[in-house]
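Q: Generate a structure from the sequence data that follows.
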Amino acid sequence: MQEKTENVIRMYEKVVYYDPANPWDWDILSSLYNDIGNMSKARDAALRIKKIAQNDSEHLMAASVLGRVQMDDDDLAGAAESYRQSLTITERLARANPKDVMLRRKLAHLEGSEQLINIMERSAKGEDVQEQLTVALGHFRQYLTLTERLIRGDPNNAKLQEDMSGIFMVIGSIQAMQANITGATESYRQSLTITERLAKENPDDLRLQHLLSTSLDIFGHIQMVQGDPVGALDSYSRSLATTELLVKGSSNDVMLQSRLSASFGYIGNAQMAQGDLTSAIERYHQSLTIAENLARSDPGNAELQYDVATSYQRLADAGVPGFTWERVRLHLQAMKNQGIFKPSYEDFLAEAAENAAREQGTPSVLDNQQP
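A: Below you'll find the predicted structure:
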């Protein structure tokens, strides 16, 4: 999959070389760079759109594309500013065209996305976000309503169907953060149903197959939260089968190999929850082998190094000799020393330090706190 994406990237690099003034081509190129994890080039391509934009539509595209890249690159402050710019333009366009459903739909999406960034920023500070979750849910429900309206007029539009699947996924995530597990499960189920149908109708569309695998994993996660490891194991196993088919067609694809490693880990978690320690440990080792191979091939890749730490943690929790929370801590600390440690990893490092202290019989920070 990644190899094919890189071939398309080379084609679009030639396209923008000969016609650098077309913002749509830069949009596609930015998205392709994003797909393979080259965030620096994805950002550069997005900034080129901003540089050549000549009207509201193109300025809106520039801000939206840049915001997407910033979100994926954990730049919440930058993403918030880009979404505010998008929102300002869209509000102006929507006021001038109040009957334009596409603009109203775009506005609902941006308003919801702005709230999600606000939620992430407040959560990072330990602040309450329930009010913001309710507001975000309202915007995404409006986004869903307008998307359903468009689908009624164009029921065979696969892009709109895929958008609707994504909206259900976001709504499910918000409901999960609200501790509405029943609602989240239903939203995830609706998202998965749409994705399964699209993937079945387009078996050669690798992106849709990849999306199906991701959707199955997410549905498996909510089943685990519900205390249904049997159902989760089924979802994870179906996800693994989908990923294995994709890997057969592109065995050197780093993203697919990473997904394969994750699938083995998820299956191990479900087996562990059912008390099948032997099978779980076997799956954890399979996950670790892939994760370590990928990390060795790209030692500066934060996500790949983080995956190794996650595998260490699972094996430590399973009580496998040679795997301790101190080993997890040392790996995360090495990442920090190397300069590839993301702010979102801080909680994991703190957890590793606490558990490592307990393993070694040293009083931890939490142990010393008064009840």
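
Q: When you work out contacts or count neighbours from here on, use the C-alpha atoms and nothing else.
A: OK.

Q: Can you pull up the most central residue in this structure?
A: Nearest residue to the geometric centre of the chain (Cα atoms, centre = their mean): residue 72, 7.8 Å.

Q: Can you tell me how far that residue is from residue 40?
A: According to Cα to Cα, to the nearest Å, residue 72 and residue 40 sit 11 Å apart.

Q: for comparison, sequence B:
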Amino acid sequence: MDHSRFSSVVSHQEVNGILLNRLCLPVFSFGLTLALALVFGAGQATLAANEGSGRTEILQTEDAGGSTPDPLRACEQAVELDPVDAWNWVQFGVLEQQVGRLEAAEVALNDALAVAEADGNERDLSVVMTARGHLQRAQGDLAAALESYRTSLAIIERLVAQDPGNAGLRRELSKSHKRIGSVLEAQGDLVAALESHRAGLTILERLAAQDPANAQWQRDLSLTHVAIGDVQRAQGDRSAARESYETALQVHPSDQEWRDYLVALQLRLADVRPGRRGTLAAVQSCEAIVAIFESLVALAPDNANWQSGLALGHLRLGQVQLAGRNVFTARESFRASVAILERLVAQHPDNPAWQSQLAHSYDELGKAQFGLQDVLAALESFQASFAITERLVALDPGNAQWQGHFAHGHSRNGDLQWSSDDRASARESYRAALEIRRQLVAQSPENERWQTDLSVSHDRIGDSLNAQGDLAGALENHRAAVEIRERLAAQDRDHAGRQRYLVVSYVKAANILKGQGSKQALETARDHYRKALAVAVRMQERGILTFRDAGLIEEVEHLLATLPDE
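A: You can find the predicted model right below:
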């Protein structure tokens, strides 16, 4: 079987400072490709970096004058000339997806599938199924995407068994595992996601050992370590995540290429190390990526994929600005992201990925507006985010990430309703969030983020019931929060947020018990206060007691002193 299409066959040209291949797709350097993947995250890495500069190209075109061609027209001509070549149809579908025409992309890929099945070429069929998986992810259908990726994986496994010495096939097999891992992570199945990423890692480690000088394989190896670290971070295993990220840094391309990657990786490492995320290096990295996509958009304003990349760049820039407490500049970055995405969603209402991105941008904009005391504007942004997420969840109730955002929206609504003294509505919102989060934790109990969110829901409901006078219900919820937070705090004693959450839950439960007044309740309250004090003292000893919590020890000691003598 001919696998020659795994080799690179594309020449490049530079337009307005951006290196392009003959289909007008950007070709990024090794280090910058990695930086894009890091900044945009696993779910957006393919979109942002076009799966890296090592991707096989299928079609070459050039007009008579040697100027930049129209890629869609080139694909149209290709399928007209050779309608029984599945690769032409795949490229046509990919480009239709890039400009946001998902229905047209689906038609093209269905034609590709029909051609590949009629021809019986398994390699072509695997390519088609991978492209269908990418499209189905963009459509928000994770279950269908997973099925397509698994079908492609099974084909590649058969091809590798037939030709075990083919390095290109083995690399493609590793990428298939990575794609599956990414979908499983989006569905919330972190254990299975980690297993898939590690299967891909095993293949890449063998390839890299055979040829340590192969930069393409080293790139894949580094990004797979990052993907594993992302899953480990979601599981709450910061130590393992840190180890994975640091292993990713052991790849050694040229210093110039590596600089971009080193800067972007700080966004990952900062999440698993003590300290603030809003570093100057992180801001500069995001600014550089925004500038790249601004150049691309100026080159082709109608390219919806590049518009989406620019919106993501503004979103990430705003997040690091907000983390660095630059609230004014963060608000402007979020506004830029929202403006781009509103146009994209209006032009392509059938693209749920962009709707999800818009909901996220609205939510971040609301945070910045609230931080600037612009409460009405913040409320409008939060409501816009919630409405979009509600529609997405109705579209695909099995999308765990959307469900998590929906629960966050309910909880946010509850906070706003509570601050407006609409406490009955607030309780309903908190309960709605609680039920969603219970289901998510039941599906993926190892997901640390969802465990934390569930504890927050119990905390909110406990507070609301306490204000209502339902002390038994309040205590039940605060104890549920304590149980979760004890477990999370024990997993990572250097995580200041987890330790502080635990102190708060101990104190809230103790305050209710103290109000009950019985001897047993008072003794349990004393035990909770002492536990809270022990955690706060340990935070101080470890150097993770922040400035805002400087009075925490004194406060807990005062509460303990208010109890009657033993």
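
Q: Could you get me the TM-score between them?
A: Superposed pair, TM-score by TM-score structural alignment, normalised by the length of structure 1: 0.75. Supporting alignment: 345 aligned residues with a Cα RMSD of 3.8 Å.

Q: Pull the residues that contact the helix or strand where residue 123 of structure 1 lies.
A: Element membership for residue 123 of structure 1 (DSSP states H and E) is helix 101-124. Helix 101-124 of structure 1 is contacted by residues 76, 79-80, 83-84, 86-87, 90-91, 93-94, 97-98, 128-129, 132-133, 135-140, 142-143, 146-147 when judged by Cα atoms under 8 Å, 6 or more residues apart in numbering.

Q: Could you turn the buried ones of these into a PyMOL selection?
A: In PyMOL, this line selects whichever of the contacts of helix 101-124 of structure 1 come out buried by 16 or more other Cα atoms under 10 Å:
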select buried, resi 76+79+80+83+84+86+87+90+91+93+94+129+132+133+136+137+138+139+140+142+143+146+147
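
Q: Out of the contacts of helix 101-124 of structure 1, list just those in helices.
A: Under the assignment DSSP state H, these contribute 76, 79-80, 83-84, 86-87, 90-91, 93-94, 132-133, 135-140, 142-143, 146-147 to helices.

Q: Could you look up the SS state of residue 212 of structure 2?
A: Each residue gets one of three states, and residue 212 of structure 2 gets coil by DSSP: H, G, I helix; E, B strand; the rest coil.

Q: In this structure it contacts residue 219, no?
A: No. In this structure, residue 212 of structure 2 is not within contact of residue 219 by Cα atoms under 8 Å, at 11.1 Å.

Q: out of these two, which sits in the busier spot?
A: residue 219 (22 against 14; other Cα atoms under 10 Å).

Q: related to what we said a few turns ago, the residue nearest to the centre of structure 1 and residue 208 of structure 1, how far apart?
A: Applying Cα to Cα, the value for residue 72 of structure 1 to residue 208 of structure 1 is 19 Å.

Q: And for residue 84 of structure 1?
A: Residue 84 of structure 1 sits 30 Å away from residue 208 of structure 1 when distances are taken as Cα to Cα.

Q: How about residue 52 of structure 1?
A: Applying Cα to Cα to residue 52 of structure 1 and residue 208 of structure 1 gives a distance of 32 Å.

Q: higher neighbour count, these two?
A: Higher neighbour count among residue 52 of structure 1 and residue 208: residue 208, with 19 against 15, using other Cα under 10 Å.

Q: sec struct for the more buried one, please.
A: helix.

Q: hang on, isn't it packed against residue 197?
A: No. Contact criterion Cα under 8 Å: residue 208 of structure 1 and residue 197 do not qualify, at 10.0 Å.

Q: In contact with the spatially closest residue to residue 196 of structure 1 that is not a sequence neighbour, which residues are there?
A: Among residues not flanking residue 196 of structure 1 along the chain, residue 212 sits closest, at 6.2 Å (Cα to Cα, 6 or more residues apart in numbering). Applying Cα under 8 Å, 6+ apart, one finds that residue 212 of structure 1 lies in contact with 192, 195, 196, 199, 239, 242.

Q: Counting neighbours, which of the residues you listed end up buried?
A: The neighbour-count criterion (16+ other Cα under 10 Å) marks 192, 195, 196, 199, 239, 242 among the contacts of residue 212 of structure 1 as buried.

Q: how close does residue 220 of structure 2 get to residue 164 of structure 2?
A: Distance from residue 220 of structure 2 to residue 164 of structure 2, by Cα to Cα: 19 Å.

Q: what's the neighbour count on residue 156 of structure 1?
A: If you count neighbours by other Cα under 10 Å, residue 156 of structure 1 ends up with 10.

Q: And residue 322 of structure 2, by the same measure?
A: 22.

Q: helices or strands up against the strand or helix carrying it?
A: If you go by DSSP H and E, residue 322 of structure 2 is part of helix 304-323. In terms of contacts (3 or more Cα pairs under 8 Å, 6 or more residues apart in numbering; DSSP states H and E), helix 304-323 of structure 2 is packed against helix 30-40, helix 45-49, helix 280-299, helix 327-347, helix 352-371.

Q: Just put the ones you listed in TSV and tack on distance to residue 228 of structure 2.
A: As requested, these are exported to TSV (distance: least, Cα to Cα, whole Å):
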stretch	distance to residue 228 of structure 2
helix 30-40	12
helix 45-49	14
helix 280-299	21
helix 327-347	28
helix 352-371	23
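
Q: quick one: which of those is nearest residue 268 of structure 2?
A: helix 30-40 (7.4 Å; Cα to Cα).

Q: and the helix holding residue 322 of structure 2, how far from the chain's centre?
A: Helix 304-323 of structure 2 sits 13 Å away from the centroid of its parent chain (Cα atoms, centre = their mean, to the nearest Å).

Q: what is the orientation angle of it with helix 30-40?
A: Helix 304-323 of structure 2 runs at 70 degrees relative to helix 30-40, counting by axes from the mean of the first three to the mean of the last three Cα atoms, to 10 degrees.

Q: May I see the buried residues of helix 304-323 of structure 2?
A: Buried, per 16+ other Cα under 10 Å, within helix 304-323 of structure 2: 304-322.

Q: Ok, stretch 279-290 of structure 1 next?
A: In stretch 279-290 of structure 1, residues buried by neighbour count (16+ other Cα under 10 Å) are 280, 281, 283, 284, 285, 286, 287, 288, 290.
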